[in-house]
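>>> Quick one, fold the following:
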Amino acid sequence: MLNLKTYQIPLSKSNWTLTIPQDFLESEKIVLLKGILSLDINRSDHMIHIKSMVTSSLELQCDRSLDTYIYESQCNLEIIYKEGLKEEKIDLHSSIKKLEKHQQIIEFDQEVRDMLLLSLPIKRIHPRYLDDYGNPKELLNVQFGTNNTENSIDPRWYALKNIKN
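Below you'll find the predicted structure:
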């Protein structure tokens, strides 16, 4: 789905823009309203250096009210493909991958999926339940029962003490 043919990438700097399909996160039960993958590629003889940026609009369901809302996300990832690499390294913001000598296609599906899923908030709370700083507001601030501030003793304790004696 999200891939580039290596023979189409010129031996210099180039920019590519790919559209992320709307059914991309269907297996995760997340609706992708709009998604764009922007690639800044610097290619040399034995290496391809890619700076990618994903800009997306996702429709999420609130954990508190079950209402849907739109969540805007922007993620960056740096990917380096090298020839003759023995061990691949994957980090939160960058990864170094092996480039086969006759590799025809570079796929971005897994990287984009990981970037989108890691950008989601842990608590999916509708923006109307958040304060100005992004912290959740208290839903209910109600106390039940009487507000006795003095240390009154429940009369049932007297009955229990009398049973003992």
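
>>> Going by C-alpha atoms from here, please, whenever you check contacts or count neighbours.
Noted.

>>> what's around residue 82, how many residues?
20 (other C-alpha atoms under 10 Å).

>>> Report whether the expected contact of it with residue 103 is present.
No: in this structure, residue 82 is not within contact of residue 103 by C-alpha atoms under 8 Å, at 11.4 Å.

>>> check contacts around the spatially closest residue to residue 35 that is not a sequence neighbour.
In space, residue 35 comes closest to residue 56 once its chain neighbours are excluded; the distance is 4.2 Å by C-alpha to C-alpha, 6 or more residues apart in numbering. Each residue near residue 56 by C-alpha atoms under 8 Å, 6 or more residues apart in numbering is listed here: 32-36, 72-74.

>>> Could you check how far the residue nearest to the spatial centre of the chain is from residue 111?
Nearest to the mean C-alpha position of the chain, by C-alpha atoms, centre = their mean, lies residue 119 at 2.0 Å. In this view, residue 119 and residue 111 are 12 Å apart by C-alpha to C-alpha, to the nearest Å.

>>> Here is a second sequence; please produce its structure as well for comparison:
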Amino acid sequence: MRKLEVKDLKDFNINIVNLKEGTHQYDFIIEDSFFKNFDHSLTDKGSLKIDLTLEKTSNVIAANFHIEGFVELICDRSLEAYEYNLKSDRKILFKFSESEQESNDEIIFLHPAVHEYNFSTLCYEFIMLEIPFKKLHPKYQDEEEWEDGERLIYSSETASEEIEEKEENKSDSEAVDPRWEALKKLSNNKEN
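Sure thing, here's the model as predicted:
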């Protein structure tokens, strides 16, 4: 097992050609300096541990990432910084191929002449995929949020009360509205 506190993105280089068939374990400790290497990052602070397990066979390497720790985010509502805990498991396959093939979200094709692979970009992308689109400080999780004129409820108790209230108001308004009664009479007259 190789444990690294990442000081430079070169620390993510792994010589994949010289790996023997079998399982290989790498641990990376990521701190604030890691995020400064990527432009327009969603965060620039965090503390994470990445356990990378490489399972090599004759022509495929399965890379399993277990990511755990926190990143610092800025609340969209209050602009306060807060720690967002994240935990993720991701997998990607590396296949060796003489011909050029386009990689996708599940498979990365490598030419057999590639001796070393830098895993920093994959680690970064997997961390960014865990950051929520809407960043809300935990102290606002049980409060109401307005969006497009509708009230979103974060507390499950108040959410059920809100739904019941809307249903009551809906049934009351349907029973009282005289326009619906007039339309029903017109429809009944046409059918007769």
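
>>> How alike are these chains, TM-score-wise?
The TM-score (TM-score structural alignment, normalised by the length of structure 1) is 0.70; 133 aligned residues with a C-alpha RMSD of 2.3 Å.

>>> which stretches of structure 2 form helices?
Per DSSP state H, structure 2 carries helices over the ranges 32-35, 120-129, 156-176, 178-191.

>>> Show residues contacting the last one.
Helix 178-191 of structure 2 is contacted by residues residue 174 when judged by C-alpha under 8 Å, 6+ apart.

>>> okay, the angle between that helix and helix 156-176?
50 degrees (axes from the mean of the first three to the mean of the last three C-alpha atoms, to 10 degrees).

>>> Please identify the buried residues of helix 178-191 of structure 2?
Across helix 178-191 of structure 2, burial judged by 16 or more other C-alpha atoms under 10 Å covers no residue at all.

>>> thinking again about what came up before, what do we get in structure 2 for the residue nearest to the centre of structure 1?
Correspondence of residue 119 of structure 1 to structure 2, assessed by TM-score structural alignment: residue 130.

>>> just checking, that match touches residue 86?
Yes: counting by C-alpha under 8 Å, residue 130 of structure 2 does reach residue 86; the two are 6.8 Å apart.

>>> Start and end of stretch 138-146 of structure 2, how far apart?
Stretch 138-146 of structure 2: ends 17 Å apart by C-alpha to C-alpha.

>>> From residue 36 of structure 1, how far out is the residue nearest to the centre of structure 1?
15 Å.

>>> Can you get me a residue count around residue 138 of structure 2?
Neighbour tally, residue 138 of structure 2, other C-alpha under 10 Å: 12.

>>> Now do the contacts for it.
Contact analysis of residue 138 of structure 2 by C-alpha under 8 Å, 6+ apart lists nothing.

>>> what do we get in structure 1 for residue 79 of structure 2?
Per TM-score structural alignment, residue 79 of structure 2 is aligned with residue 66.

>>> The contacts of residue 56 of structure 1 into CSV, with extra columns for distance to residue 20 of structure 1 and neighbour count?
Output for the contacts of residue 56 of structure 1, formatted as CSV (distance: C-alpha to C-alpha, whole Å; neighbours: other C-alpha atoms under 10 Å):
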residue, distance to residue 20 of structure 1, neighbour count
32, 9, 21
33, 10, 16
34, 7, 15
35, 5, 21
36, 6, 16
72, 14, 15
73, 13, 15
74, 13, 15
